[in-house]
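1. Build me a model:
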Amino acid sequence: MTDNIYHGLVTSNLAKFFSRGWGEVQSYKKLLKLRRKLQSRPHFLSLLNSIPTISCKLYYWRRRYLTATPLLREEQIGSILVENPYYGSRKPLSQTRSSLCYVSDLLVMGAALVLESYVLHDWLHSQGIGPVGITGMSMGGHNASLAGSVLPDATAVVPCFSWATAASVFTRGVLKDAVCWDVLQNELLHSKLGQSKIYQILQEEIITCDSLNTGFTDATSDFEQSSNHFGEAMRYMKIVLDYWTHLKYYSIPVDPTLTVFVTAKEDKYVPREWAEDVRQIWPGCSVQSVDGGHVTGMLLQQKRLRKILCQTMQDLSASLHN
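-> Prediction:
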């Protein structure tokens, strides 16, 4: 029920995602190069010499008072809260609340958080602080899992209210109705992106990749057969987001048994039935479910989430001592 109510708010005209389209062609060219390094841990480590200094602003009062403060008080676990790119003080002036202007913004956000998480992880170890875990909720949960895939040693990873890919969130979940499909469809058919080489490059690279063939075929037939007038945009959205965000195209964490995915039993934002089970992608990881939906899970299940996080950190400590 709460997911449906919140859905009405985010799908209002003032909160539409990707209102300015897919993004610049040059952005995708740069993202393609970066993705090839991110999906392989050794290649990713060679990239880190050029990472700039990070600035973290702690504006997330809910995270501070419902997660970080209790963890410190009850379990003596300290937290670093990283503000998402495109959120808070890092939000572009042209952006309305958390509704990203371009599809490429979502990809840049994920890549930036992966890089920043690694740098923070490395700094903590250099200061003798540890063991280290990483967690996040919703989009932050998925970015936490991506970050966990590149970290060079065993780390506690607890992604909350996320799953294997961001594609189903925007093409199958309730956020589907908050996307400017008319803008995206028009741009694919009539703009520079649809006529550019990057469009063909993405198509060719995805189609020729064996692990993406099935998903490409399924997306094509599924959305083309639907009554939706924006089938081409939805099909391409699934292809692009799977290509950049699906966990199966990234490294498995050093110790996947220290990864616990927390899901909500009635989550309408992250429909898990449209993506592979994370336990098949990362053998050894586990899944724990909490009552309620996406929104109520984040608001009402904080105690349970902290308990899962603490247990995972204890498991990490035990594995390091052994």
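2. can we go C-alpha only for contacts and neighbour counts from here?
-> Fine.
3. ranges for the helices of the stretch 1-150 of the chain?
-> Per DSSP state H, counting those that start in this stretch, the stretch 1-150 of the chain carries helices over the ranges 2-10, 25-38, 41-47, 61-63, 69-75, 103-126, 139-150.
4. buried stuff in the fourth one?
-> Residues of helix 61-63 classed as buried: Arg63 (neighbour count, 16 or more other Cα atoms under 10 Å).
5. Would you do the same for the sequence below? I want to compare the two.
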Amino acid sequence: MVSINLGVLHYFLDHMYGAFVHRTKLSTPFFSKGWGGSKLDLLESLVKQLFPVSEVQNLPPIMVQPIWKMVWETKNACLREGIFRTPCEERLISALPPESYNARVAFLAPKLVPPQKMACVVHLAGTGDHTFERRLRLGGPLLKQNIATMVLESPFYGLRRPRLQHGAKLLCVSDLLLLGRVTIEESRGLLHWLEEEAGFGKTGICGVHAAMVGSLHPRPIATLPFLAPHSAVVAFCEGVLKYATAWEALREDAEEETGMTLEQAKQRLRSVLSLTDVTRFPVPKNPKAVIFVAATDDGYIPKHSVLELQKAWPGSEVRWVTGGHISSFILHNDAFRKAIVDALGRLQWRVS
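-> From the prediction side, this is the model:
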């Protein structure tokens, strides 16, 4: 009875937070500027070009070459920050705001161990995670196990946030698809750099977009989607974020051309966001090195969404932490770290 009551409390807290932040006028909603016009058409076509799924794991590698500066170093570890031009094709770059052209990364690594005997995990941002600090705190204790942490600042976040955007509230639907596609391309470039340039013996990816990146990578890597849906549909059309969506702005933007009703606007958003459905992507090279960490009472990401992706990727594992979406980010860092260690342990060391 106690555990049930606690679960209800966590779920209630997610919805209370969502109601306060998203239903009041204190916060600008997502997609307040509408669909994104021709940018949305471009992004839809580019996503569809990733298929058939039999070919996407054979995409050519993406090359990045970060320019590094030392932030601090001790006898055993160092923290560097790097910057590189986003490696995306020109059509994507032209759709990005200028603030997002350059990617920023933080790189926390041991100093006394050769790279071929270390692992490194690229940590991707969750919604609203604008800085490096939280993810560096998550990865810091892993240094003792010779696991380095690389943190990518997402496009549209942090110093890459467009001037007119408030917080994490993307202005257009096209921005959401663009954020995802650019994050995938930049992550692919960083993984290639870690493997080929830095020479790390094992690599991994964690965060909201981790499943897509792990699916597309041509080699086995640890893939750790943390509190992540199988599709943006469940986040924006079913979970708490549906209260943060500017439905009327979407209806009005489309009405000028099609006379769309509010219900039709909702169906149109579901259709667009279905392009992010990771169950359509190929199974990663080593599905046993895929560990989903999900919350038992998540008001943002329903249980069925996590289980759908696990079903699509036989051999993958789901681990449940007790709590809601927000409380889990605060209370369960040890569970996230253990998942990282265990997923990397299921990989073979690369032979250079």
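6. TM-score for this pair?
-> The TM-score (TM-score structural alignment, normalised by the length of structure 1) is 0.79; 278 aligned residues with a Cα RMSD of 2.5 Å.
7. Just say which of the helices of the stretch 1-150 of structure 1 is most tucked in.
-> The highest mean neighbour count among the helices of the stretch 1-150 of structure 1, using mean count of other Cα atoms under 10 Å, belongs to helix 139-150: a mean of 26.
8. Please name every helix or strand in contact with that one.
-> Applying 3 or more Cα pairs under 8 Å, 6 or more residues apart in numbering; DSSP states H and E, one finds that helix 139-150 of structure 1 makes contact with helix 41-47, helix 103-126, strand 133-137, strand 156-160.
9. again, only using 7 Å
-> Counting contacts by 3 or more Cα pairs under 7 Å, 6 or more residues apart in numbering; DSSP states H and E, helix 139-150 of structure 1 packs against helix 103-126, strand 133-137, strand 156-160.
10. okay, these in a markdown table with distance to Gln39 of structure 1 next?
-> Shown next, in a markdown table, are those (distance: least, Cα to Cα, whole Å):
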| stretch | distance to Gln39 of structure 1 |
| --- | --- |
| helix 103-126 | 11 |
| strand 133-137 | 18 |
| strand 156-160 | 17 |
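11. Select, out of those, the one closest to Phe216 of structure 1.
-> Between Phe216 of structure 1 and these, the shortest separation by Cα to Cα is 18.5 Å, and it involves helix 103-126.
12. Quick one: list the elements packing against that closest one.
-> helix 139-150.
13. Run the angle between the helix it packs on and helix 25-38 for me.
-> Note on geometry: by axes from the mean of the first three to the mean of the last three Cα atoms, to 10 degrees, helix 139-150 of structure 1 and helix 25-38 are set 50 degrees apart in direction.
14. Helix 103-126 and helix 139-150 of structure 1, what's the angle between them?
-> Inter-element angle recorded for helix 139-150 of structure 1 and helix 103-126: 60 degrees (by the same axes, to 10 degrees).
15. before we move on, the earlier item: among the helices and strands packed on helix 139-150 of structure 1, which is nearest Lys176 of structure 1?
-> Nearest of those (Cα to Cα): helix 103-126, 13.3 Å.
16. any idea of the angle the closest one forms with strand 133-137?
-> Using the same axes, to 10 degrees: helix 103-126 of structure 1 against strand 133-137 is 150 degrees.
17. what's helix 103-126 of structure 1 in contact with?
-> Outside helix 103-126 of structure 1, the residues that touch it by Cα atoms under 7 Å, 6 or more residues apart in numbering are 18, 21-23, 27, 54, 85, 130, 143, 146-147, 151, 244.
18. want to try CSV for those residues, with distance to Arg36 of structure 1 as columns?
-> CSV is the format used below for those (distance: Cα to Cα, whole Å):
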residue, distance to Arg36 of structure 1
Phe18, 24
Gly21, 24
Trp22, 20
Gly23, 20
Ser27, 15
Ile54, 23
Pro85, 21
Gly130, 30
Asn143, 17
Leu146, 14
Ala147, 15
Leu151, 16
Trp244, 10
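19. mind checking which of the helices of the stretch 1-150 of structure 1 is nearest Glu224 of structure 1?
-> Evaluated with Cα to Cα, the helices of the stretch 1-150 of structure 1 place helix 103-126 nearest to Glu224 of structure 1, the distance being 21.0 Å.
20. nearest to Tyr65 of structure 1, of the helices and strands packed on helix 139-150 of structure 1?
-> Nearest of those (Cα to Cα): strand 133-137, 14.9 Å.
21. tell me what the closest one is packed against?
-> Here strand 133-137 of structure 1 touches helix 139-150, strand 156-160, going by 3+ Cα pairs under 7 Å, 6+ apart.
22. Read off where the last one ends up in structure 2.
-> It stands for strand 156-160 of structure 1. Taken onto structure 2 by TM-score structural alignment, strand 156-160 of structure 1 occupies residues 222-226 there.
23. From the structure, what's the count of residues near the alignment partner in structure 1 of Leu269 of structure 2?
-> Superposed on structure 1 with TM-score structural alignment, Leu269 of structure 2 falls opposite Met237. Look at Met237 of structure 1: counted by other Cα atoms under 10 Å, it has 22 neighbours.
24. So Asn333 of structure 2 is in contact with Gly139, correct?
-> No. If you go by Cα atoms under 7 Å, Asn333 of structure 2 and Gly139 don't touch, sitting 9.3 Å apart.
25. what about those two, which has more around it?
-> Neighbour comparison, Asn333 of structure 2 and Gly139: the larger count goes to Gly139, with 25 against 15 (by other Cα under 10 Å).
26. List the contacts of the more buried one.
-> Thr149.
27. returning to what we had before: so for Glu187 of structure 1, which of the helices and strands packed on strand 133-137 of structure 1 sits nearest?
-> That would be, of these and by Cα to Cα, helix 139-150, which comes in at 25.5 Å.
28. Next, the angle strand 156-160 makes with the closest one.
-> Angular relation of helix 139-150 of structure 1 and strand 156-160 on a 0 to 180 degree scale: 150 degrees, by the same axes, to 10 degrees.
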